[in-house]
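Colleague: Predicted model follows, preceded by the sequence.
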Amino acid sequence: MTGQSLTSATTSRRSGIGKALVAIVFGYALALLLKNDSVFFLGLLGVFVMAGGYIALSLATYPKASGRGASDVHRPDPHAAVKAHYTAILCWFAAQAAVAAAGLAAAAVLGTTYLFPLMPLSIVAAVMGLAWTSTGMYWTWKCARAVRAFQPVVRPFVPLNLSGSGKRSLRLGDVGSGASPIMAGMDPLLHNRWPAGGEDWAWFAGDDAFGGVVMLPHSGMLIFAQPKEWQKTGPDREAAGPERTEQARQAALLKRAKKL
């Protein structure tokens, strides 16, 4: 990542956090009108604005890959990269849980007029925290299974498309001999972007016919990937032989991931 792209990303992140905080404060002020029957709908609008602001804040502060374990050109440590992802997701969830618990406790115990809007905000934090954390942990677990079964090797990396909610497509190798089929991929941290600055090679722990884990060396991003056209690549898996098939079984790659 270049200095210019890093500065741009940091500025964008700070801008997103600032706008989200403004929305939360504005929504909170409107939500206080819920107890006034004549302007009840303004109060209800405030709840939605506040919830939207909190979701935006959570997105802006969602963890990024640390680069740990994937940056060493000669001796990558995929287990460290997986552990870093687990840690980042759990730390983010702890923050969401703290917000939810504090808001519910304050509103329930103190019960003052000015604190009751914390109830819906806490519910949003709890639901969103559980949903995103469970999704991130699931895909990180899929990555962990693959790196236990395969040794990472260097492959040319070609990013293709982004589909939202962390989904993407990519190819390992240039078109022609030695290239993988187009892979459907998932970033366990659910980011809808490629690393700033671009990366043209990656570590791959897996098998082209079954899938595996792509580790981008500079950003530390992990991508769980499997052939996008699963049925079309079926003959490649049938011809893989018992050793490759057993290795794929150990990595839980014999079937296409349902949510990929």
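Modeller: Nice, thanks for sending it over. Residues are numbered from 1 along each chain as shown.

Colleague: contacts, neighbours, all on C-alpha from now
Modeller: Noted.

Colleague: For the stretch 101-250 of the chain, just list every one of the strands.
Modeller: Per DSSP state E, counting those that start in this stretch, the stretch 101-250 of the chain has strands spanning 153-164, 167-172, 183-186, 201-207, 211-215, 222-227. These are given in chain order.

Colleague: how big is the angle separating the first one from strand 211-215?
Modeller: Per axes from the mean of the first three to the mean of the last three C-alpha atoms, to 10 degrees, the angle that strand 153-164 makes with strand 211-215 is 90 degrees.

Colleague: quick one, strand 153-164 and strand 201-207 angle?
Modeller: On the basis of the same axes, to 10 degrees, strand 153-164 is oriented at 90 degrees to strand 201-207.

Colleague: Over to the second one?
Modeller: Between the axes of strand 167-172 and strand 201-207, defined by the same axes, to 10 degrees, the angle is 90 degrees.

Colleague: this is the other structure I want to compare:
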Amino acid sequence: MAISKIKCWYTPGAVFDVEELSRTPVTLELVKKSMLKAGYRAYCLTDRELIEKSSWYKDYQLNDKIFFYIEGSGLFKLVNIDLVENEFYFEKSNLPSGYKPWIFYSWQSDYNPSRSHIKEGIEEAVVEINSRSPRYEIEIVESTRVSDGSANIVESIQKNIDRSLYCVFDITNVCNSGSESESKSYPNSNVSFELGYAQNRKKDDQVLLVKRDRSDDFSNDSTPFDFDQRRREEYTAPARLKANIKTILIAYFEGIGFID
């Protein structure tokens, strides 16, 4: 009986194009043992010595999250390895595979200064990235709003978030409620919805939150929820913000090998 070998690729950072990935050298050759609803168990045919010398195996030993794209099955997180028995166990990832070369920008129209500053920072980063011979030209994809006339706005937004390599959200507070002593401030509701979806679908290093300081406008300018625990930039000086956004985005695209 012939053994069906299944190709498997290590995906550092993000899978931005499955067709492109399939043209790169295979990381592992597997033989499927069993496949459950959320799991994939396989024997590995790749030489043990090659595995132990690989960078991804060293990262796995440090408890980093390691993702592989398995031919015909999608994106999986590596859960367990038994190199003695040559057995690997993967868990289905909810991260989408097949990214487009997009930066998704979730904007709000309630407070235009931050909207403009953030977009200008993204645009400057895109110009720099595209000048460095990227694998593909980077584009900015913006949120769809009701005024844009899309038939299914929510579905369109979710697809764009899923397909984007990176997402930037303007979480600047735009309104408040309560008395001055118990005041609470809130970002735009559309941005909050899109951010909630993205945090379930993207890796932490694919999401950047940006907030303009509005302590002169609101007695309590703190952010709600757990935004303080996420990677974010809070600013008062637009020029510094733009420089920081540019630095963060370029570092990310360098890190995933999108640019040299």
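Modeller: Yep, that arrived. Remember, it's a predicted structure, so these values are computed and weren't measured experimentally.

Colleague: Any idea what the TM-score comes out to?
Modeller: Once superposed, chain against chain, the TM-score is 0.29 (TM-score structural alignment, normalised by the length of structure 1); 135 aligned residues with a C-alpha RMSD of 6.1 Å.

Colleague: Buried residues in stretch 82-100 of structure 1, which are they?
Modeller: For stretch 82-100 of structure 1, a neighbour-count test (16 or more other C-alpha atoms under 10 Å) marks 82-86, 88-90, 92-93, 96-97, 99-100 as buried.

Colleague: In helices, which of the residues you listed fall?
Modeller: Among the buried residues of stretch 82-100 of structure 1, the members falling in helices (DSSP state H) are 82-86, 88-90, 92-93, 96-97, 99-100.

Colleague: Of the residues you listed, which is the nearest to residue 224 of structure 1?
Modeller: Within those, the smallest distance to residue 224 of structure 1 is 11.3 Å, found for residue 82 (C-alpha to C-alpha).

Colleague: and the closest residue in space to that closest one that isn't next to it in sequence, how many neighbours?
Modeller: Nearest residue to residue 82 of structure 1, sequence neighbours excluded (C-alpha to C-alpha, 6 or more residues apart in numbering): residue 144, at 6.2 Å. Number of residues near residue 144 of structure 1 (other C-alpha atoms under 10 Å) recorded here: 21.

Colleague: Repeat that for the one 10 residues further on.
Modeller: Applying other C-alpha under 10 Å, we find 16 residues neighbouring residue 154 of structure 1.

Colleague: Wait, the residue nearest to residue 82 of structure 1 touches residue 79, no?
Modeller: Yes. In this structure, residue 144 of structure 1 is within contact of residue 79 by C-alpha atoms under 8 Å, at 7.2 Å.

Colleague: Report the two of the ones in helices among the buried residues of stretch 82-100 of structure 1 separated the most.
Modeller: 82 and 100 (27.2 Å).

Colleague: Can you show me the helices along the stretch 1-150 of structure 2?
Modeller: 18-22, 48-53, 55-61, 112-130 (DSSP state H, counting those that start in this stretch).

Colleague: how much space between residue 13 of structure 1 and residue 21 of structure 1?
Modeller: Residue 13 of structure 1 sits 12 Å away from residue 21 of structure 1, going by C-alpha to C-alpha, to the nearest Å.

Colleague: ok, back up a step: give me whichever of the strands of the stretch 101-250 of structure 1 is most buried.
Modeller: strand 211-215 (a mean of 30; mean count of other C-alpha atoms under 10 Å).
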